[in-house]
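Enquirer: sequence isn't available, so here's the structure alone:
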């Protein structure tokens, strides 16, 4: 099939798991013989692929006239022809033939869309004039679809939904919206209404929807009233070889994720405080960035265990995978975790995970130990057991790894192909 994939991220330039998952699926589909074009808002030199055609929207020459409003009007012209045989001393008017001809004319009038194409610069970030960038990306996506003539459009998360819907309205191309999280997952009570509006419009117009877990599927149905039979559940997959040797004296505990309320890094600090107060001399890494970082750093500075806590900030994927080799336990205390790609990365590296109950990955790896995020007593007990009980630690690590290996690209791409077939058959 000829697939046009729309995504805002592609490794190594990513903000989280979205880009990693998008790249993985695109590469896996291309490896099965599909032609995959991946449209990025702005591509840099580090973003490369041997099998997927990466297109930089910011480098495209906008077709301004395509988006201008076309005004058709009639114009009557008087055409005069002069005879080829002219006689001396006779006026030319004697040989003139005059007739009226009506012709249709097309005038192009500037529109908001055509002006945006000329004025807005695509940065590919989530900052600045994001609303205008999303619209320009959508207009350029239509231009790419006109050239590539895809069989299906596959869009990743809300930021590309408008582009997918516009392509469908323009050309009638089937649209699949791949959802890694919804706004209520990301921001809870702070959910932004304009983002929810983008999601709602996209879901209502989509031919099929892919959710990365049953948990996310139920969230889409509950938040937006989408019929459940239009949503397919396809888990994320990773190819990572285990490179960490078993720890004989585990010390290092890590949190990885955006420093936002969704990911609950404050709970991680609370757990570190409680473990320290019980005499454990573990070290802690908080890997990621976000609007809570300043408050979290202030809390740690005011504590009596600040010398054991390190804030790394956001790390590029290669740096993250390297640092994970030093980690003995990953704690995932998220208020909402529709899938949990970093947890899968840890498990594939042989690192146990202590998760808050409800992590989407737990649907596919049921051996992940989970506790209620608000139950600090039970959470501390779980961490203590994973860090001090060698037999239990080995049991959890081996069982989780065995279950994780059942998540394969062969299964994921087969399910995706079936999803495409259902969308095209509508």
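Expert: Perfect, thanks for sending it. As the structure is a prediction and not an experimental result, all values here were calculated from the model.

Enquirer: C-alpha from now on. contacts and neighbour counts both.
Expert: Will do.

Enquirer: give me the nearest residue to residue 329, chain neighbours excluded.
Expert: Using C-alpha to C-alpha, 6 or more residues apart in numbering and skipping residues adjacent in sequence, the residue nearest residue 329 is residue 253, 4.8 Å away.

Enquirer: what about that neighbour, which helix or strand?
Expert: Taking DSSP states H and E as the criterion, residue 253 maps to strand 252-256.

Enquirer: flag every buried residue along the following helix or strand past that strand.
Expert: As assigned by DSSP H and E, the chain's next helix or strand after strand 252-256 is helix 265-277. Across helix 265-277, burial judged by 16 or more other C-alpha atoms under 10 Å covers 265-269, 271-273, 275-276.

Enquirer: below is an additional structure, to be compared with the one above:
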């Protein structure tokens, strides 16, 4: 799941005047993941590990059985919302809405996002859009009254959120080329334009829409509530990835939004970039989960599938694919653990978040392909799950900033020269 920023919560952390806090791992529990080769989960304090284990059990018992049927049909399982509501997972982002008081550390938040990706990338995306992009946009950009009005219902999942930034003719370049406009008219704003690839938008109660103010040319954000006249979302059909996610193309025609629904602390695209800086790391954690899910499937299959009278796990080339995948998982996990520590300390930078998304998504893409390869022909049907991971990896590789855009962000940081066009 994409998570909003959290402060450190770690009873095992110790600080010294010479440097940042260090964490002493506890012993790896017996129920640790096979993919956790370097015992990263042991870095969690006991209370947070308990939350992770409960979330793991919930996702495998209540969510995983729903996935393949709905993925195959390209539909959203609305009963899943009630299951999440009962689990309390959405409320973990914050204990309070105005005090920026977190309920969990970034490390736990990242590992929860990994658990979601390990079960299903579509579910992780739905949750990340609601609990990360939409929730955090209001938390970060709204004033106290707006946080009190919108966020409690979102934390309980009585209301579902969406985040509308990308446009039909603007993806990576939307910062300078946003075509959706906002025009002030008395106590209201009039929104006109279009958005595309907006997850959850076909059924969301609150959609955070970004538009360019025609008067000062600055990007502003508005909470558009479900049923507002002139707001028309249409489901995008024919997707080969994240088929459970209900992505929409939105047409806004004279959409009237009250000034009370303008997020008052979003004053330009710099604030939008801050939101993306925070949530981008959550996508990297999701990508790690997709890698782990595919690896676990491939490992189990290799032990059970026989060829030439023995399990294919005994074949050197199969072991090579598994070990390379595990190496990618382990390296990416280490990168993300340190990113979480930097976030908890409040010192992480945009380029660090960008490198995590760029690197982990690329390693996910190659690892999932290796894992699918182990299945042979069985790897292209839903029956064995890995085909879903293989397809969904393509979407995670591209969204929340493409591989190339993340590369340019990091490249500008390390060279001091911008290679962006324009």
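Expert: Good, I have the coordinates. What you are looking at is a predicted structure, and each value in this text was computed from that prediction instead of being measured.

Enquirer: TM-score them against each other, please.
Expert: The TM-score (TM-score structural alignment, normalised by the length of the second structure) is 0.25; 181 aligned residues with a C-alpha RMSD of 7.1 Å.

Enquirer: same list, the buried residues of helix 265-277 of the first structure, but as a markdown table with distance to residue 233 of the first structure please.
Expert: Formatted as a markdown table, these follow (distance: C-alpha to C-alpha, whole Å):
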| residue | distance to residue 233 of the first structure |
| --- | --- |
| 265 | 28 |
| 266 | 31 |
| 267 | 30 |
| 268 | 30 |
| 269 | 33 |
| 271 | 33 |
| 272 | 35 |
| 273 | 38 |
| 275 | 38 |
| 276 | 41 |
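
Enquirer: from these, pick the one nearest residue 26 of the first structure.
Expert: Proximity of these to residue 26 of the first structure (C-alpha to C-alpha) peaks at residue 265, which lies at 31.3 Å.

Enquirer: returning to what we had before: the inter-axis angle of the strand holding residue 253 of the first structure versus helix 265-277?
Expert: Angle of strand 252-256 of the first structure versus helix 265-277, following axes from the mean of the first three to the mean of the last three C-alpha atoms, to 10 degrees, is 170 degrees.

Enquirer: strand 252-256 of the first structure - contacts with which helices or strands?
Expert: strand 283-287, strand 329-332 (3 or more C-alpha pairs under 8 Å, 6 or more residues apart in numbering; DSSP states H and E).

Enquirer: what's the first helix or strand after the longest one?
Expert: So the one you mean is strand 283-287 of the first structure. Following strand 283-287 of the first structure toward the C-terminus (DSSP H and E): helix 293-301.

Enquirer: the inter-axis angle of that following helix versus helix 265-277?
Expert: Going by the same axes, to 10 degrees, helix 293-301 of the first structure makes 10 degrees with helix 265-277.

Enquirer: buried ones in helix 293-301 of the first structure?
Expert: Within helix 293-301 of the first structure, the residues scored as buried using 16+ other C-alpha under 10 Å are 293, 296-297, 300.

Enquirer: okay, those residues in JSON lines with distance to residue 70 of the first structure next?
Expert: Below are these laid out as JSON lines (distance: C-alpha to C-alpha, whole Å):
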{"residue": "293", "distance to residue 70 of the first structure": "51"}
{"residue": "296", "distance to residue 70 of the first structure": "56"}
{"residue": "297", "distance to residue 70 of the first structure": "57"}
{"residue": "300", "distance to residue 70 of the first structure": "62"}
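
Enquirer: pretty sure residue 265 of the first structure sits against residue 255.
Expert: Yes - the pair formed by residue 265 of the first structure and residue 255 meets the contact definition of C-alpha atoms under 8 Å, at 7.3 Å.

Enquirer: closest one of the buried residues of helix 265-277 of the first structure to residue 387 of the first structure?
Expert: Nearest to residue 387 of the first structure, judged by C-alpha to C-alpha, of the buried residues of helix 265-277 of the first structure is residue 275 at 11.1 Å.

Enquirer: and the nearest residue to that closest one once chain neighbours are set aside, how far is that from residue 354 of the first structure?
Expert: The shortest distance from residue 275 of the first structure to any non-neighbouring residue, by C-alpha to C-alpha, 6+ apart, is to residue 380 (6.7 Å). The spacing between residue 380 of the first structure and residue 354 of the first structure, counted by C-alpha to C-alpha, to the nearest Å, is 10 Å.

Enquirer: ok, now residue 424 of the first structure?
Expert: Computed as C-alpha to C-alpha, the residue 424 of the first structure to residue 354 of the first structure distance reads 41 Å.

Enquirer: more neighbours: which of these two?
Expert: Shown here are residue 424 of the first structure and residue 354; by other C-alpha atoms under 10 Å, residue 354 has more neighbours (20 against 16).
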